[in-house]
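[1] Pasting the sequence and the predicted model now:
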Amino acid sequence: MRLPIGFRVRIRADVRRIDRRLLVGGSPLRAVRLTDAALARLDDGEITVVDAATEALAARLVDGNLADPVLSGAAVDPAGLTVVIPVRDRPDQLDRALAPLAGLHCVVVDDDSHDPDAVEKVARSHGARIIRLPENLGPAGARNAGLRAVRTPYVAFVDSDVTVEASTLLALSRHFADGRVALVAPLVRSRARSRKPRWFERFDEDDSSLALGTRACVVRPGAAVGWLPSACLVGRADRLGTGFEEAMRVGEDVDLVWRLVEAGEVVRYDPDQVAWHDTRTTIRGWLGRKYLYGTGGADLAVRHGRKGAPAVMTVSMAATAAALMVHRRWSLPIATAGIAYGTLSLRRRLPETPERDRLAVQLCAQGLGWTVRQEAALLLRHWWPLTVLLAPHSALVRRALAASLLVDVVVAQVDNPGTRYRPLARRLDDMAYGAGLWAGAVRARSITCLLPRRPGRRTGQGGTSPNG
């Protein structure tokens, strides 16, 4: 058994229970009808593994993001975890990274620093092992060099500009009570180190590209969390294979996660645990990093096809959302027809229940809202060069652009409640990332990374797409 006897999972608070036996939620969205046997094993919203049947039920609910594990067990022995920190210069940041990791085995991999002695001095002062590389391999190669030196069952990868407590890494290791879990990551928040943080640093603190939300998740393409940043990861050393793809200077973390998922491994995101990433201290460094992230999209598309599509939507919901965003006289009848079609489509696919009609309407509205959000992001972020090119010549594009800007304000407040909306920073962030995405597409001679994809009619076993 991969889940031990006594392992518990709890139905998520955001999952709707209809007629007691129908669960609607998860990520991707799905509807699962519980059998009488499964219902009998559900105790106050929890399943406890006592045999093969309860193990299968618990695993299915967790894998569908309908339930989360109850992490009541102990963490791994600190002696069984090695922390690998790749670094190139930046001894001050390295010193901050190593300080909270006292008590853990640490391996610092010097990726051909200009001043290797300064790096070694800091590493030695914290009792860390130092590995010097004779040439610069990049983050992926440096992490792999550290991984090859690991002799413990578990390994953590922590970037030199990240601070995370040893207790946080050990808390993440509790996920390995599930024998299927190969990799887990915390929420990575940004923190400005400047005495007086500038506007773009404050924006990054509120809206970091590395912060993937506050919803725990099994990570896979198409789920609420589809990738993990390599800024902070904890994994089973023997399940990571050869580690990161060294030919990739960006996107190597996404590639690793997707390869693990393809191999049948389970990857988890745990936002209850937090690591802190230093913000960039210059506008050039901040925008340069966003641009670099964008360039990785094309390489990921070459390796993984449409998994990293910038949007996932059905044709009917895409047309409905577009009609609403251009708000013309003909928008209402088109939107009405699209909503009716989506509702009927969902109704046919939902299990028989007295609340099926109302549920179909709710799910269709939810899918439409998500599609509007995605189309706004396409116009403002992924496709902004086309938006700028076409807007002067098309009233429809200008209307859609105006709607997208309004949607962006709403999304910012929903995703980061209580934070200040910074339109300049958001637009520069979008433009830098989008420019990198297009540059990567041109270099790869492929537009795959720019194209939305349609969801499958089934998003998982027993699943239903939220887009209708």
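    Received, thanks. Numbering: from 1, shown residues only.
[2] going forward, measure contacts between C-alpha atoms and count neighbours the same way
    Fine.
[3] Sketch out the helices for the stretch 151-300 of the chain, chain order is fine.
    With DSSP state H, counting those that start in this stretch, the ranges of helices along the stretch 151-300 of the chain come out as 166-172, 199-206, 252-262, 283-304.
[4] which helices and strands sit right next to the first one?
    Meaning helix 166-172. strand 181-191, strand 266-278 (3 or more C-alpha pairs under 8 Å, 6 or more residues apart in numbering; DSSP states H and E).
[5] from what I can see Val155 touches Val84, true?
    Yes: assessed by C-alpha atoms under 8 Å, Val155 is found in contact with Val84 at 7.2 Å.
[6] returning to that earlier point: just so I know, which of the helices of the stretch 151-300 of the chain lies nearest Val410?
    helix 199-206 (15.0 Å; C-alpha to C-alpha).
[7] What residues sit buried inside the closest one?
    For helix 199-206, a neighbour-count test (16 or more other C-alpha atoms under 10 Å) marks 200-206 as buried.
[8] Please list the outside residues in contact with that helix.
    Helix 199-206 is contacted by residues 189-192, 279-281, 283, 286, 416, 419, 422, 425 when judged by C-alpha atoms under 8 Å, 6 or more residues apart in numbering.
[9] which residues are in contact with stretch 313-331?
    Here stretch 313-331 makes contact (C-alpha under 8 Å, 6+ apart) with 332, 334-336, 338-339, 341-342, 367-368, 371-372, 375, 396-397, 399-400, 403-404, 452-455, 467-468.
[10] take a look at this one as well, against the first:
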Amino acid sequence: MTATGPAESALPLGFGVALDRRVRTLDDGAVLIGGAPPRLLRLSDTGRRLLANGRCTVTGRESGALVRRLLDAGIAHPVAEPASAVPAVAEVTVVVPVRDRAPELARLLAALPDGLGGLVVVDDGSTNEGAVRAVAEAGGATVLRHPSARGPAAARNAGLAVATTPFVAFLDSDVVPRPGWLAPLLACFADPAVGLAAPRIVALPPVEPLPPVGGLLAAYEAVRSSLDLGPDPALVVPRSRVAYVPSAALLVRRSAVGAGFDERMQVAEDVDLVLRLHEAGWRLRYEPSARVAHDHRTTFGAWWLRKAYYGTGAAPLAMRHRGSVPPMVLSPLSAAVGALTLVGTPRAAAAAVVVSAVAAERLSRKLPVRRPRQAAARLVAAGVVGAVAQTADAVTRHYWPVSLAACLLSRRARRTVLAVAVTEGVLDWWRHRGRDPAARPGLLGHLLAHRLDDLAYGSGLWWGALRHHTVEPLRPVGTGLATDRASANRRAAETAVRQG
């Protein structure tokens, strides 16, 4: 369903990038550590000179090759694009799938910018067709209708099929674009190899006070929604920090997406599209300076069922794209540290330190840097943090039924699971509590909602695996083996800092 990869990847003159804030430099800037997935990248003398002060602009062939390399590694992100290379608003058609929700549709259409190249509303089997049609036509939209509901993928595809502009923006009816949302997304397409760009999905503030449970869930979703991928730009790459983007709001290059979403998928069709585009060679970007607000669910039943529903998508994804959406990515180091973490004794902690030290020493012999032990220590430390995080997710989210069974059989398991659940929840609150200054969730409320979130997703994950008669979404994957010296050095660095 997806077209072939980009025919052109040369960047225009004046295209500029800056290093990701997480990137670390060694050897006076000759070695960069970071990216998606994390890696070690060595620069030539020319490359180091071109990347002065952590920025580089395309001025010719050499700088263009360096910028492309940095972008494709996820080590740098665009910060400047020549105006002549950025598509215009008139080159965009907005497609809105909707089923009923006429007031929400009116709210969305009122927030769209002037000068669009097209606006298509696809009524996916609404029970009140007249209300939806009246709102859509009042907003100047072309209206398509499915007599019976066929799902959001089919609705989006119907709009995609009639669009005549080079770019199509998909917006769900329960979102409200913030002013200026479209310009940063269009700027991403100054890179001719970009096939998809996604904004940050933030919380739409409630219009009236919520009851206690609704208020707790609203505060949690404002800082921890599955749709909000954080404040930092990213290259969207499987098994990395930003491994997918939600279809609540997307801008795509029409020539990249072919026929669009797979209509056989009722859930996770957006992740499937991302994976297919990535496999075809298109670059995908997450641009958080573009913001679209989402009307999050705040009643407990609807919220919990939606989280579980997301979990059911893991099975069809794992069967279609084996190894791309694993619950854990295990290197020998992360497997050992994770197992020792679960033992939870002083001896196990000491053993984890020894294992990490040995791994750092071995890695230092493979790294082409002046201070290999220092670099290896950084890499292994990051890997240990990732291993502990993966282990906590495994205990409380992906494999919680296994954790529950262990708790029923062992007092030590009960203590371990409780310690992991509380510690991980507190750290999660600390990391995310400031994402939305208007929300500021309390610690106990966040901890409770976070644990319920994990239970819901894990329930959907296991239900989807049973329904599809597969263990693929439950199967961890390894980091693989390198086949030559150059890739061995790169793989060693990737393995050491792999995040689950």
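    That came through, no problem. Nothing here was measured: the structure is a model prediction, and the numbers come from that model.
[11] TM-score for the pair, please.
    Here the TM-score for the pair of chains, by TM-score structural alignment, normalised by the length of the first structure, is 0.95; 467 aligned residues with a C-alpha RMSD of 1.9 Å.
[12] before we move on, back to that, for the buried residues of helix 199-206 of the first structure, please prepare a markdown table with the additional fields distance to Arg17 of the first structure.
    Shown next, in a markdown table, are the buried residues of helix 199-206 of the first structure (distance: C-alpha to C-alpha, whole Å):
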| residue | distance to Arg17 of the first structure |
| --- | --- |
| Phe200 | 43 |
| Glu201 | 42 |
| Arg202 | 40 |
| Phe203 | 38 |
| Asp204 | 37 |
| Glu205 | 36 |
| Asp206 | 34 |
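[13] what's the closest of those to Glu46 of the first structure?
    If you rank the buried residues of helix 199-206 of the first structure by distance to Glu46 of the first structure using C-alpha to C-alpha, Asp206 comes first, at 34.3 Å.
[14] residue in the second structure matching that closest one?
    By TM-score structural alignment, Asp206 of the first structure lines up with Val223 in the second structure.
[15] measure its match to Ala376 of the second structure for me?
    Relative to Ala376 of the second structure, Val223 of the second structure is positioned 34 Å away (C-alpha to C-alpha, to the nearest Å).
[16] swap in Asp295 of the second structure?
    45 Å.
[17] Which one's more surrounded, those two?
    When Asp295 of the second structure and Ala376 are compared for neighbours, Ala376 comes out ahead with 25 against 18, by other C-alpha atoms under 10 Å.
[18] Was I right to think the more buried one contacts Glu361?
    Yes: here Ala376 of the second structure reaches Glu361: they are 7.2 Å apart, a contact under C-alpha under 8 Å.
[19] residue furthest from the geometric center of the first structure?
    Largest separation from the mean C-alpha position in the first structure: Arg329, at 38.6 Å (C-alpha atoms, centre = their mean).
[20] quick one: secondary structure of that residue?
    In three-state terms, and counting by DSSP: H, G, I helix; E, B strand; the rest coil, Arg329 of the first structure is coil.
[21] So which residues of the stretch 401-500 of the second structure form helices?
    411-432, 443-467, 485-496.
[22] can you put the ones you listed in CSV and add mean neighbour count and distance to Val325 of the second structure?
    Conversion of the helices of the stretch 401-500 of the second structure to CSV gives the following (neighbours: other C-alpha atoms under 10 Å; distance: least, C-alpha to C-alpha, whole Å):
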stretch, mean neighbour count, distance to Val325 of the second structure
helix 411-432, 16, 22
helix 443-467, 20, 12
helix 485-496, 20, 17
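[23] Can you say which of the ones you listed is nearest to Glu269 of the second structure?
    Checking the helices of the stretch 401-500 of the second structure against Glu269 of the second structure by C-alpha to C-alpha gives helix 443-467 as the closest, at 14.7 Å.
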